[in-house]
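Chemist: Sequence plus the predicted model coming up.
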Amino acid sequence: RGASFLPVTDPKGGVVTRLIRSGVSLFNAHTNADVACEGVATALADLIGLRDTVPLEPCGVDAEGHEIGLGRVGTVEPTTLGAFADHVASVLPAGPTGLLVGGDEAMAVSRVAVLGGAGDSALDAARAADVDVYLTADLRHHPASEHLEGGAPALLCGSHWATESPWLPVLARRIREAATYADVEVRVEISTIVTEPWTSYRVTQGELA
């Protein structure tokens, strides 16, 4: 959510104040990175091997004529939900919460939708796209449960950071290329900080009395 007031005493305001006092500029890419042709969604789709991708929720074209929009839809070699989940778990960046699976793991999978970061707002779009499985993050209990009760697609729920961070190397490459083209000297470093609020998890083993 947008911030209209940043007191120096709260975490966000403290960061902004420190940056200003240090003469440091800050640019945050959010929705513009989500919808970009080579943005967050494309990086996630490429990471898991989607082919022939198109936006899940198109919103127009960019200056170069590429279709842009939230999420991506594409195809994979026919497999099962269980095998596909194993593949996704093997390539997503490691984090403290892993990958949750909702659906019959024996079901066939060949058409997939992805949306990095919080994606329960696009559950209806994923169903309308007639995909077999939808990979996103931050799925809440009730929207996910009600979606699965209504049928396909199956759900894969990773963590917010893990589904968005694959874009960072792509962004770094593009910044370096742009700097070279503009004859500007720049050093680009990719942060390896895992920005999840959770630091670890435990397997719960209690039983109902």
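Modeler: Sure thing, it's come through.
Chemist: CA only for contacts and neighbour counts going forward, please
Modeler: Fine.
Chemist: Sketch out the helices for the chain, chain order is fine.
Modeler: All helices of the chain, identified by DSSP state H, fall at 11-21, 31-35, 40-48, 81-91, 123-128, 141-149, 160-164, 167-181.
Chemist: okay if I get those as JSON lines plus distance to Pro197?
Modeler: Formatted as JSON lines, these follow (distance: least, C-alpha to C-alpha, whole Å):
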{"stretch": "helix 11-21", "distance to Pro197": "14"}
{"stretch": "helix 31-35", "distance to Pro197": "21"}
{"stretch": "helix 40-48", "distance to Pro197": "20"}
{"stretch": "helix 81-91", "distance to Pro197": "20"}
{"stretch": "helix 123-128", "distance to Pro197": "24"}
{"stretch": "helix 141-149", "distance to Pro197": "19"}
{"stretch": "helix 160-164", "distance to Pro197": "10"}
{"stretch": "helix 167-181", "distance to Pro197": "19"}
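Chemist: would you list those helices in a markdown table and tack on distance to Ala63 and mean neighbour count?
Modeler: Below are these laid out as a markdown table (distance: least, C-alpha to C-alpha, whole Å; neighbours: other C-alpha atoms under 10 Å):
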| stretch | distance to Ala63 | mean neighbour count |
| --- | --- | --- |
| helix 11-21 | 31 | 13 |
| helix 31-35 | 13 | 19 |
| helix 40-48 | 17 | 24 |
| helix 81-91 | 32 | 17 |
| helix 123-128 | 25 | 18 |
| helix 141-149 | 36 | 13 |
| helix 160-164 | 24 | 24 |
| helix 167-181 | 16 | 14 |
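Chemist: who's in contact with Leu47?
Modeler: Contact analysis of Leu47 by C-alpha atoms under 8 Å, 6 or more residues apart in numbering lists Val91, Leu92, Pro166.
Chemist: number of nearby residues for the last one?
Modeler: Right, Pro166. Look at Pro166: counted by other C-alpha atoms under 10 Å, it has 23 neighbours.
Chemist: correct me, but it touches Leu44?
Modeler: Yes. Contact criterion C-alpha atoms under 8 Å: Pro166 and Leu44 qualify, at 6.2 Å.
Chemist: what number of residues lie near Thr204?
Modeler: Quick note: Thr204 (other C-alpha under 10 Å) scores 6 neighbours.
Chemist: Could you measure from it over to His160?
Modeler: To His160, Thr204 is 22 Å away according to C-alpha to C-alpha, to the nearest Å.
Chemist: do Gly71 as well
Modeler: 14 Å.
Chemist: Kindly report the same for Lys12.
Modeler: On the measure of C-alpha to C-alpha, Lys12 and His160 end up 19 Å apart.
Chemist: OK, contacts around the closest residue to Phe84 other than its chain neighbours?
Modeler: Nearest non-adjacent residue to Phe84, counting by C-alpha to C-alpha, 6 or more residues apart in numbering: Val109, 7.6 Å away. Shown in contact with Val109 (C-alpha under 8 Å, 6+ apart): Val76, Pro78, Thr79, Thr80, Leu81, Phe84, Asp132, Val133.
Chemist: Next up, a structure to set beside the first:
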Amino acid sequence: MTVQLADLIGTLDKAYPPELAESWDSVGLVAGDPADDVQKVLFAVDATAEVVDEALAWGAQALVVHHPLLLRGVDTVGAHTPKGALLHKLIRGGCALFSAHTNADRAKPGVNDALAEALGLTITGPIEPAPSRPLDKWVVMVPLKMGQEVQKAMFDAGAGAIGDYRECSWRVEGVGQFRPVDGANPHIGAVGRVETVREGRIELVADRSLRTAVTKAMLEAHPYEEPAFDIVELASVPGEIGIGRVGELPEPETLAAFVERVERALPKTVWGIRAAGDPNRLIKTVAVCGGSGDSFLSTVKRLGVDVYVTSDLRHHPADEHLRGGGPALVDVAHWASESPWCGQAADIVARELGVEVRVSTVRTDPWTVGTVSS
């Protein structure tokens, strides 16, 4: 199966919307021509030299990674620099590079869903829900006989979408009143005379980004010279997407048994698995955050979970968290916590596009030597 790189970009952007990314992040296409053909796609957490070699040896036309290669600003991508050398090698080999980072962290499903599912959790929601998308509520008064036409024009402009439903609206009938004055050119009635009209009140919602397009469509379809309408900015409420996930185990188990569960679920690293807390503490509710997650220690304490699984925990924050009555902690390697996402993303692309996919076999965790203290 052959598709264009643009099709792959569209599929990944739909799964992991770039607007979910943090403002400081760098996501999307790094190198490649959207018009190029793609038959094979390799997925990895990092675009290291070994991963790039693997992609080219396999004959991949695209490499999709979680961590951006060019996260911080650079003033050269010359082949004499480490990152520039990788980009030159990819371009010469005809392999595009694409990254999905904090947008994949927040998406549903995303990095944290993959981690939670690997641990066998039934997900109940995010650790920190992202606000729902900004919406406008539209209220438009229109003569009954023209209601369907005006409503259709607004639908065609993108209004009326709620989740997986389209053309959503609510209508009620009433009586409108107006008196045209000098200079008016009324569609109904005459200048100087009070007019009453049976009208419909149409209510629907639309993404705030569509306000200009929906306004234009409504005004062009509306028969009145001066339509009566309201646009109300709806308050944002916590949504189903966001950073981290909270879930439950099928049955309670001790912290020691849970650590063994985590060890079985994630790929092996020198970092291994380490935990803090009473080994005999019973675990039922679990919070997970792929990647560095110590900024959410106070949040998971407030949520009342039994254990928090994340990466890159530091001595003092972890110690203060435990002494303050927070949940038990399980610290795993950063790479290991995000590696389940590769399989998730590969499955989405294979299902949507039918191209050949593969998850990299290269362990990009940077730690290579470790010892166990007695």
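Modeler: Looks like it came in fine. On a predicted model such as this, the values are computed, not experimentally measured, just so you know.
Chemist: Looks like His160 of the first structure contacts Glu196 (just checking).
Modeler: Yes. Counting by C-alpha under 8 Å, His160 of the first structure touches Glu196, with 7.3 Å between them.
Chemist: one step back: make TSV from the contacts of Leu47 of the first structure and add distance to Asp104 of the first structure to it.
Modeler: Below are the contacts of Leu47 of the first structure laid out as TSV (distance: C-alpha to C-alpha, whole Å):
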residue	distance to Asp104 of the first structure
Val91	21
Leu92	21
Pro166	27
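Chemist: quick one: common contacting residues for Gly71 and His160 of the first structure?
Modeler: Gly116.
Chemist: Of the contacts of Val109 of the first structure - the most surrounded one?
Modeler: Val133 (27 neighbours).
Chemist: Please list all residues in contact with the equivalent of it over in the second structure.
Modeler: Under the alignment (TM-score structural alignment), Val133 of the first structure pairs with Val307 of the second structure. Residues in contact with Val307 of the second structure (C-alpha under 8 Å, 6+ apart) are Ile283, Thr285, Val286, Ala287, Pro327, Ala328, Leu329, Val330.
Chemist: Okay, buried residues for the longest strand seen in the first structure please.
Modeler: Scanning the first structure for the strand with the most residues, using DSSP state E, yields strand 67-80. Within strand 67-80 of the first structure, the residues scored as buried using 16 or more other C-alpha atoms under 10 Å are Glu67, Ile68, Gly69, Leu70, Gly71, Arg72, Val73, Gly74, Thr75, Thr80.
Chemist: How much space separates Leu90 of the second structure from Leu63 of the second structure?
Modeler: Leu90 of the second structure is 9 Å from Leu63 of the second structure, by C-alpha to C-alpha.
Chemist: what's the overlap in contacts for these two?
Modeler: What both Leu90 of the second structure and Leu63 touch, as defined by C-alpha under 8 Å, 6+ apart, is the set Val52, Ala96, Leu97.
Chemist: Sort out which residues of the helix or strand the first one falls within are buried, please.
Modeler: Taking DSSP states H and E as the criterion, the element that holds Val52 of the second structure is helix 49-58. Taking 16+ other C-alpha under 10 Å as the neighbour-count basis, helix 49-58 of the second structure is seen to contain the buried residues Val51, Val52, Asp53, Glu54, Ala55, Leu56.
Chemist: Excluding chain neighbours, what is closest to the equivalent of Asp113 of the second structure over in the first structure?
Modeler: Using TM-score structural alignment, the partner of Asp113 of the second structure in the first structure is Thr42. Distance criterion C-alpha to C-alpha, 6+ apart; nearest residue to Thr42 of the first structure, sequence neighbours excluded, is Arg72 at 6.6 Å.
Chemist: wait, isn't that neighbour in contact with Ala45?
Modeler: Yes. Contact criterion C-alpha under 8 Å: Arg72 of the first structure and Ala45 qualify, at 6.7 Å.
Chemist: okay, and the common contacts of those two?
Modeler: Going by C-alpha under 8 Å, 6+ apart, residues that sit against Arg72 of the first structure and also against Ala45 are Thr53, Val114.
Chemist: The residue nearest to Thr42 of the first structure pairs with which position in the second structure?
Modeler: Match for Arg72 of the first structure (TM-score structural alignment): Arg245.
Chemist: same question, Ser191 of the first structure
Modeler: Checking TM-score structural alignment: Ser191 of the first structure goes with Ser360.
Chemist: was I right about that match contacting Ala44?
Modeler: Yes. Ser360 of the second structure is within contact range of Ala44, at 5.4 Å (criterion: C-alpha under 8 Å).
Chemist: Compare those two and say which one has the larger neighbour count.
Modeler: Ala44 (31 against 22).
Chemist: Setting aside sequence neighbours, what's the nearest residue to the more buried one?
Modeler: Val65 (4.9 Å).
Chemist: how close does that neighbour get to Phe98 of the second structure?
Modeler: Taking C-alpha to C-alpha, one finds Val65 of the second structure at 6 Å from Phe98 of the second structure.
Chemist: cool, and Thr254 of the second structure?
Modeler: 41 Å.
Chemist: what's the answer for Phe229 of the second structure, then?
Modeler: 44 Å.
Chemist: Which of these two has more residues huddled nearby?
Modeler: Between Phe229 of the second structure and Phe98, Phe98 has the larger neighbour count (other C-alpha under 10 Å), namely 25 against 16.
Chemist: quick one on the thing from earlier: list just the nearest of the buried residues of strand 67-80 of the first structure to Ala137 of the first structure.
Modeler: Gly71 (11.9 Å; C-alpha to C-alpha).
Chemist: so who does the residue lying closest to Cys37 of the first structure once chain neighbours are set aside touch?
Modeler: Once flanking residues are discounted, Cys37 of the first structure sits nearest to Ile68: 5.4 Å by C-alpha to C-alpha, 6+ apart. Listed by C-alpha under 8 Å, 6+ apart, the contact set of Ile68 of the first structure reads Val35, Ala36, Cys37, Pro55, Pro58, Cys59, Gly60, Val61, Asp62.
Chemist: Of the residues you listed - the most surrounded one?
Modeler: Val35 (27 neighbours).
Chemist: Was I right to think that residue contacts Gly69?
Modeler: Yes. Counting by C-alpha under 8 Å, Val35 of the first structure touches Gly69, with 4.3 Å between them.
Chemist: overlap in contacts of these two?
Modeler: With C-alpha under 8 Å, 6+ apart as the test, Val35 of the first structure and Gly69 both reach Cys59.
Chemist: Nearest residue to the counterpart of Gly293 of the second structure in the first structure in space, please, no chain neighbours.
Modeler: If you follow Gly293 of the second structure across to the first structure using TM-score structural alignment, you land on Gly119. Distances taken as C-alpha to C-alpha, 6+ apart place Thr136 nearest to Gly119 of the first structure, at 5.5 Å, with adjacent residues excluded.
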